[in-house]
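Novice: Have a look; sequence and predicted model below, questions after that.
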Amino acid sequence: MSEKTDRPLILKEDIIAGLRKAGLKAGASVFAHASLSSFGFVMGGAETAIRALLEVVGPEGTLMMPAQTWKNLDPETGVHWLEPEAWWPAIRENWPAFDPAVTPSIGMGAVAEMLRTWPGSRRSSHPARSVCAAGKHAAYLTENHDLSDIFGDDSPTGRLYKLDGQVLLMGVGYDKNTSIHLAEYRADWDKPMSREWSAVYREGKRERVCYDTIAVDDSDFVALGKDWDSFAGIRPVLVGNAEIRCFDQRPFVDWSARWITEHRKKTAPGE
């Protein structure tokens, strides 16, 4: 007996059509963020999504997605909120060191994790904020990911800017849009700094490394995205239950840096 479902059936051809309608270009280098479950029932799951993405950008294109391992940060930052504080020393001494070839991404979704393991995919070496990429510019986007330059000008996100790439949001909102962090780096505001620790392998041995970076803040990303949609006339394309947005990264980052400067500018005492 068949059962009723409110989940639409999504085929690869549906995703391809939606991506092209949203504006994803052949030959593009694109930073994609995706929630597979938001679509409905995708026939073939994450594999189908990756095949659709790679087919649209084609052999001259590049697909990049987040492969972050943010639990490889000191528990004092709050990333191990489910574990008691009494365990923190053990976490510091025993959390597995980052191995680009082995360490799974955390919370990035099934599509991003599929790309991480895709044949020919490359991954940047940042122990907490890595990305993975496949295609023409994968090596350039992922090489030499500096510990302190997590989302800055010479990070994978900054290098996508130099390639005049695109941003793709598939069933996720602007709170998942990593490119806004590049705008944070570039904006004129009172940037707070953060000292972070992560476990890495050096000469085959586990070692904790310390690095300083700006403390990014995504609390206003949804408001920023709403204003960007209005400013740029973004009209999401619906595929199943998922909204797809695609736009050029460079004008978006430039606009977002101005938005952040205006909305986060330091307020003088007494104002």
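Specialist: Here it is on my side, so go on.

Novice: Only C-alpha atoms from now on, for both contacts and neighbour counts.
Specialist: Fine.

Novice: which residues sit in contact with residue 36?
Specialist: Counting by Cα atoms under 8 Å, 6 or more residues apart in numbering, residue 36 touches 42, 45, 46, 49, 109, 110, 111, 171.

Novice: repeat for residue 105
Specialist: 67, 68, 69, 113.

Novice: Name the nearest residue to the residue sitting nearest the centre point of the chain, ignoring sequence neighbours.
Specialist: Centroid-nearest residue in the chain, with Cα atoms, centre = their mean: residue 66, separated by 3.8 Å. Distances taken as Cα to Cα, 6 or more residues apart in numbering place residue 131 nearest to residue 66, at 4.4 Å, with adjacent residues excluded.

Novice: Residue 124 is in contact with the one you found, correct?
Specialist: Yes - between residue 131 and residue 124 a contact is recorded at 5.6 Å, counting by Cα atoms under 8 Å.

Novice: okay, now the one to match up with it:
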Amino acid sequence: MKQPWYQQPITTVTTYTDLMTLFQELGLQEQDTCLVHTSLSAFGFIPGGEQTLIAALKAGLAKGNIAMPAQSSDLSDPHEWINPPVQTAHQDQVMAALPGFDRQLTPCHLIGALPEYFRSLPGTQRSGHPTCSMTAWGVQAQHICETTTYDLPFGAQGPLQKLYDLNAKVLFLGTDFETGTAIHLAESTLPRPVFEERAPIQTAGQKQWVSFKMVELEPYDDFNEMGAQFMAAKPESVRQAAIGNDRTALAFSMRDLVDFAREYYRQRDLAEGLN
């Protein structure tokens, strides 16, 4: 029987010094803005775990900004849930019991340990969308997280556009394009059909349900196919380095990725008659 992960011997260690060397190999500068996606397990064992990795990121980007997704998609209408579905008899019960979104209190779910740790730290800002928020730390963190509408949270009025305008880099630390939240900016700025979703928010001690507009997003398993074509077309944009357990870290221009993805999906949408 395979041992649980916490009982398995430590064979690969990544220290704070190793992380700082990695960031240099990826070409990061202290004034850069980075949208970060991380698989902690890809590093093997990091003494200090999330605390050490965030400390290294803050040191490496001391005059710039760090951003991470802080999605809470479980704060949504349970009548629409698919993974998992809610039995009809319990849908109203779940809907009534869900807490309203709160920037300080609502945790991130289903996107890993590091985004939740980052969200909880003093000095981290968070945007106000109930299901698709973004967190940021750094010189322009408040600007990145300022939003004026719930509509199209990944679109031109949201934090992703601000990161694009800041010429941010996307940083994959052991992850791949399936985690690429930046790609949603490309999708959300195409002329796709718009539909409405609902989510609860907490305002002045009261919960209320708000509606907002969304566009149809691609399944995540398509992102790697698009990402492979992006890397082949824009090799000069991508820096790579080996990490931990035979995994790879990538750093590249968010603008290059979004521009490539927008044209890639525009052509696909034309072929499928979506625009």
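Specialist: Perfect, I can see it now. Not measured: the values here are computed from a predicted model.

Novice: re earlier: what do we get in structure 2 for the residue nearest to residue 66 of structure 1?
Specialist: Aligning on TM-score structural alignment places residue 131 of structure 1 opposite residue 134 in structure 2.

Novice: give me the number of residues near that match?
Specialist: Neighbourhood size, residue 134 of structure 2 [other Cα atoms under 10 Å]: 26.

Novice: With residue 193 of structure 2 instead?
Specialist: 10.

Novice: if I look at it, how far off is residue 47 of structure 2?
Specialist: According to Cα to Cα, to the nearest Å, residue 193 of structure 2 and residue 47 of structure 2 sit 47 Å apart.

Novice: Correct me if wrong: the match of residue 131 of structure 1 contacts residue 68.
Specialist: Yes - in this structure, residue 134 of structure 2 is within contact of residue 68 by Cα under 8 Å, at 6.0 Å.

Novice: At which residues are the helices of the stretch 101-250 of structure 2 located?
Specialist: For the stretch 101-250 of structure 2, the helices defined by DSSP state H, counting those that start in this stretch occupy 113-120, 141-145, 159-165, 183-188, 223-233.

Novice: how about those in a markdown table, adding mean neighbour count and distance to residue 206 of structure 2?
Specialist: Output for the helices of the stretch 101-250 of structure 2, formatted as a markdown table (neighbours: other Cα atoms under 10 Å; distance: least, Cα to Cα, whole Å):
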| stretch | mean neighbour count | distance to residue 206 of structure 2 |
| --- | --- | --- |
| helix 113-120 | 20 | 23 |
| helix 141-145 | 21 | 23 |
| helix 159-165 | 22 | 26 |
| helix 183-188 | 23 | 31 |
| helix 223-233 | 15 | 39 |
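
Novice: can I get those helices in CSV with distance to residue 90 of structure 2?
Specialist: Putting these into CSV (distance: least, Cα to Cα, whole Å) gives the following:
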stretch, distance to residue 90 of structure 2
helix 113-120, 28
helix 141-145, 35
helix 159-165, 35
helix 183-188, 32
helix 223-233, 34
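
Novice: what's the closest of the ones you listed to residue 214 of structure 2?
Specialist: Closest to residue 214 of structure 2 of the helices of the stretch 101-250 of structure 2 is helix 183-188 (Cα to Cα; 7.9 Å).

Novice: In structure 1, what stretch matches that closest one?
Specialist: With TM-score structural alignment as the criterion, helix 183-188 of structure 2 aligns to 180-185.

Novice: Have a look at how far, on average, the matching stretch is from structure 2.
Specialist: Taken over the aligned residues, the distance from stretch 180-185 of structure 1 to structure 2 averages 0.9 Å (mean Cα distance after the TM-score superposition for structure 1).

Novice: Give me the angle between the longest helix along structure 1 and helix 179-186.
Specialist: Taking DSSP state H as the criterion, structure 1 has its longest helix at helix 249-264. Following axes from the mean of the first three to the mean of the last three Cα atoms, to 10 degrees, one obtains 60 degrees for the angle between helix 249-264 of structure 1 and helix 179-186.

Novice: got the buried residues for helix 249-264 of structure 1?
Specialist: 249-250, 252-261, 264 (16 or more other Cα atoms under 10 Å).

Novice: Also stretch 69-84 of structure 1?
Specialist: 69, 70, 71, 72, 73, 74, 75, 80.

Novice: quick check, the fourth one in a strand?
Specialist: Spelled out, that is residue 72 of structure 1. No - assigned with DSSP: H, G, I helix; E, B strand; the rest coil, residue 72 of structure 1 falls outside any strand and is coil.

Novice: That one corresponds to which position in structure 2?
Specialist: So, by TM-score structural alignment, residue 72 of structure 1 is matched to residue 75.

Novice: tell me the contacts of its match?
Specialist: Here residue 75 of structure 2 is in contact with 98, 99, 100, 101, 130, 131, 199, 200 (criterion: Cα under 8 Å, 6+ apart).

Novice: May I ask which of those residues has the most neighbours?
Specialist: If you count neighbours using other Cα under 10 Å, the busiest of the contacts of residue 75 of structure 2 is residue 130, which has 27 neighbours.

Novice: Skip the chain neighbours and tell me the closest residue to residue 51 of structure 1.
Specialist: residue 12 (7.8 Å).

Novice: and that neighbour, how far is that from residue 34 of structure 1?
Specialist: 15 Å.

Novice: now do residue 111 of structure 1
Specialist: In terms of Cα to Cα, residue 111 of structure 1 sits 7 Å off from residue 34 of structure 1.

Novice: Ok, residue 27 of structure 1 next?
Specialist: 20 Å.

Novice: out of those two, which sits in the more crowded spot?
Specialist: A count of neighbours by other Cα under 10 Å puts residue 34 above the other of residue 27 of structure 1 and residue 34, at 25 against 18.

Novice: counterpart of the more buried one in structure 2?
Specialist: Looks like residue 34 of structure 1 aligns to residue 38 there (TM-score structural alignment).
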